[in-house]
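# can you look at this prediction? I've put the sequence above it.
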Amino acid sequence: MKWIISILLFGLPYLSQAQTWAEWTRQKKTQRKYLAQQIAALQVYVDYAKKGYRIADAGLSLIQSGKKGDFDLHHTYFNSLAEVNPAIKNCQKVASIIIGHFQIVKQTKEALYSVQQNGQYTSAEIASCKNTINNLLADCLTAVEHLVSLLADTEFQMTDDERMKGIDSLYTDMQDKKTFTASFLRAMELLSIGRMVEAMETKRSRILNGVK
């Protein structure tokens, strides 16, 4: 499971440690292409997951086989829980969770670069920002790992309703993470702006007062 997640989420060029920010910027036009490829990779993984029995395949024979049919019906129902409904795999919220994670990664990496470069933050503030972002990204990765588990036929024995509830919960969680990300990065930005304004006012005051 870990290796497929790594390919899906950290195989993107802009997450490569060997790639500079300038290189990522030059490749920005192909960002959507890479995103589509990662989502496709997720779907391929799901499609190749081991499948259980389909209730539909049992047909009327279950009903016609008496007591044995009752046993087979329960057995087939249990196995069908390992067969993920394609409608669930293709649910819009599934794509939204993946895209939401990519958006958070992009925004936080860009913001961290700015924080480290603009000279408006102390080393302690930079370290705190980096720690917050790392924890956020780790939580996002855990959420997507759980999503893949929900979509993999052999991971959890669940009904369609149970899987959808799990997806709904992950979707809400990712939306909360996006909201937190926006608020946190905005707060960091305002701190920087405030300090730049203060520095400009101080410089202006010194000039007016003839202080070098």
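Yep, it's here.

# going forward, measure contacts between C-alpha atoms and count neighbours the same way
OK.

# the helix or strand containing residue 148 packs against which elements?
Taking DSSP states H and E as the definition, one finds residue 148 inside helix 123-151. Applying 3 or more CA pairs under 8 Å, 6 or more residues apart in numbering; DSSP states H and E, one finds that helix 123-151 contacts helix 2-10, helix 31-47, helix 92-117, helix 160-208.

# alongside the first one, take a look at this:
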Amino acid sequence: MKKIILMFIILYGSMAFAGKATAQEEEIAQLLLNVEKLSQFKQILSDMKTGYDVLNKGYGTIKDISQGNFNMHEMFLDGLWAVSPTVKQYGRIADIINDQVLLVKEYKSAFNRFKSGNMFSATEITYISGVYDNLFNESLHNLDELTNIITANKLRMSDDERIKAIDKLNTDMEDKLRFLRSFNNSTSVLALQRQKAMLEITASKAMNGIN
């Protein structure tokens, strides 16, 4: 009987030990697995940090380059505020101013003639005056544009752009002067026709003894 009890105790102890050993093995295996996962996680973090450093460095480089380009661009734009001697001495500038002087002189002379000739009604004189006023105001606008173009710190333009703008103003001023002369000629012809008609009527009345 004692032998049977002793054998049972030994068997139970062996089983308990075996169970305990198995549990320890599982804990060790789980621990090793956790260590491996931790190592992988650390590698992932390391790769992420490396990627971030590369990205951040690249961004810094791009920022520096873009800032450098911006500064160069600013310098270029700031230079466009200046007006070179080539532009200031451009011959078309004098032509524009001369056309403006001619426009004023010619429209004033013609208007005084039309008003004093008594060939036009008050309404017609008002219309003629309106045409001259509009033309004069538009020519002043051209001079304002010209002043801005040839004055430093007014417009950001290259020399080529300023020259082209001056050429355009010159053409526009020439068109205004041509229009003025055409209008004056047409109006003068109308005044002469009316004067001739009045003379013919006066002569006809005189021949017929009509007062």
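That came in fine, so what should we check first? These figures come from a predicted structure and were not determined experimentally.

# coming back round to it: out of the helices and strands packed on helix 123-151 of structure 1, deepest packed?
Each of these was scored by mean neighbour count; the highest is helix 92-117, a mean of 17, by mean count of other CA atoms under 10 Å.

# and it against structure 2, how far off on average?
Compared with structure 2 after the fit, helix 92-117 of structure 1 shows a mean deviation of 0.8 Å (mean CA distance after the TM-score superposition for structure 1).

# same thing with stretch 163-172 of structure 1?
Compared with structure 2, stretch 163-172 of structure 1 is 0.8 Å away on average (mean CA distance after the TM-score superposition for structure 1).

# what does that stretch rub up against?
By CA atoms under 8 Å, 6 or more residues apart in numbering, the list of residues contacting stretch 163-172 of structure 1 from outside reads 88, 93, 94, 96, 97, 143, 147, 150.

# what range in structure 2 does that stretch sit on?
Matched against structure 2 by TM-score structural alignment, stretch 163-172 of structure 1 falls on residues 162-171.

# quick one: distance of the matching stretch to the chain centre.
The chain centroid and the centroid of stretch 162-171 of structure 2 are separated by 20 Å under CA atoms, centre = their mean, to the nearest Å.

# picking that back up, in JSON lines, list the contacts of stretch 163-172 of structure 1 along with distance to residue 68 of structure 1.
Below are the contacts of stretch 163-172 of structure 1 laid out as JSON lines (distance: CA to CA, whole Å):
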{"residue": "88", "distance to residue 68 of structure 1": "31"}
{"residue": "93", "distance to residue 68 of structure 1": "40"}
{"residue": "94", "distance to residue 68 of structure 1": "39"}
{"residue": "96", "distance to residue 68 of structure 1": "44"}
{"residue": "97", "distance to residue 68 of structure 1": "43"}
{"residue": "143", "distance to residue 68 of structure 1": "41"}
{"residue": "147", "distance to residue 68 of structure 1": "36"}
{"residue": "150", "distance to residue 68 of structure 1": "31"}
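
# looking at the helices and strands packed on helix 123-151 of structure 1, spot the one closest to residue 64 of structure 1.
Closest approach to residue 64 of structure 1 among those is made by helix 160-208 (26.4 Å; CA to CA).

# pull the distance from that closest one to the chain's centre.
17 Å.

# stretch 31-41 of structure 1 now?
13 Å.

# against structure 2, where does that stretch fall?
So stretch 31-41 of structure 1 is aligned with nothing, judged by TM-score structural alignment.

# JSON lines for the helices and strands packed on helix 123-151 of structure 1, including distance to residue 55 of structure 1?
Putting those into JSON lines (distance: least, CA to CA, whole Å) gives the following:
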{"stretch": "helix 2-10", "distance to residue 55 of structure 1": "29"}
{"stretch": "helix 31-47", "distance to residue 55 of structure 1": "18"}
{"stretch": "helix 92-117", "distance to residue 55 of structure 1": "24"}
{"stretch": "helix 160-208", "distance to residue 55 of structure 1": "13"}
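
# go through the ones you listed and name the closest to residue 77 of structure 1.
Set against residue 77 of structure 1 and scored by CA to CA, these come closest in helix 160-208, at 12.0 Å.

# three-state assignment of the residue nearest to the spatial centre of structure 2?
Taking CA atoms, centre = their mean, the centroid of structure 2 lies closest to residue 156, which sits 10.4 Å from it. When classified by DSSP: H, G, I helix; E, B strand; the rest coil, residue 156 of structure 2 comes out as coil.

# dump the residue contacts of it.
77, 78, 80, 81, 82.

# pretty sure the fourth one sits against residue 148.
By that I understand residue 81 of structure 2. No: using CA atoms under 8 Å, residue 81 of structure 2 makes no contact with residue 148, being 10.6 Å away.

# okay, and the common contacts of these two?
154, 155.

# settle it for me: which of the two has more neighbours?
residue 81 (17 against 14; other CA atoms under 10 Å).

# contacting residues around the more buried one?
Contacts of residue 81 of structure 2 (CA under 8 Å, 6+ apart): 152, 153, 154, 155, 156, 157.

# and the lengthiest helix in structure 2, how far out from the chain's middle?
If you go by DSSP state H, structure 2 has its longest helix at helix 2-79. Here the centre of helix 2-79 of structure 2 is set off from its chain's centre by 54 Å, with CA atoms, centre = their mean.

# mind giving me the packing neighbours of the helix or strand just after that helix?
Downstream of helix 2-79 of structure 2, the next assigned helix or strand under DSSP H and E is helix 85-88. Helix 85-88 of structure 2 sits against helix 159-207, with contacts defined as 3+ CA pairs under 8 Å, 6+ apart.
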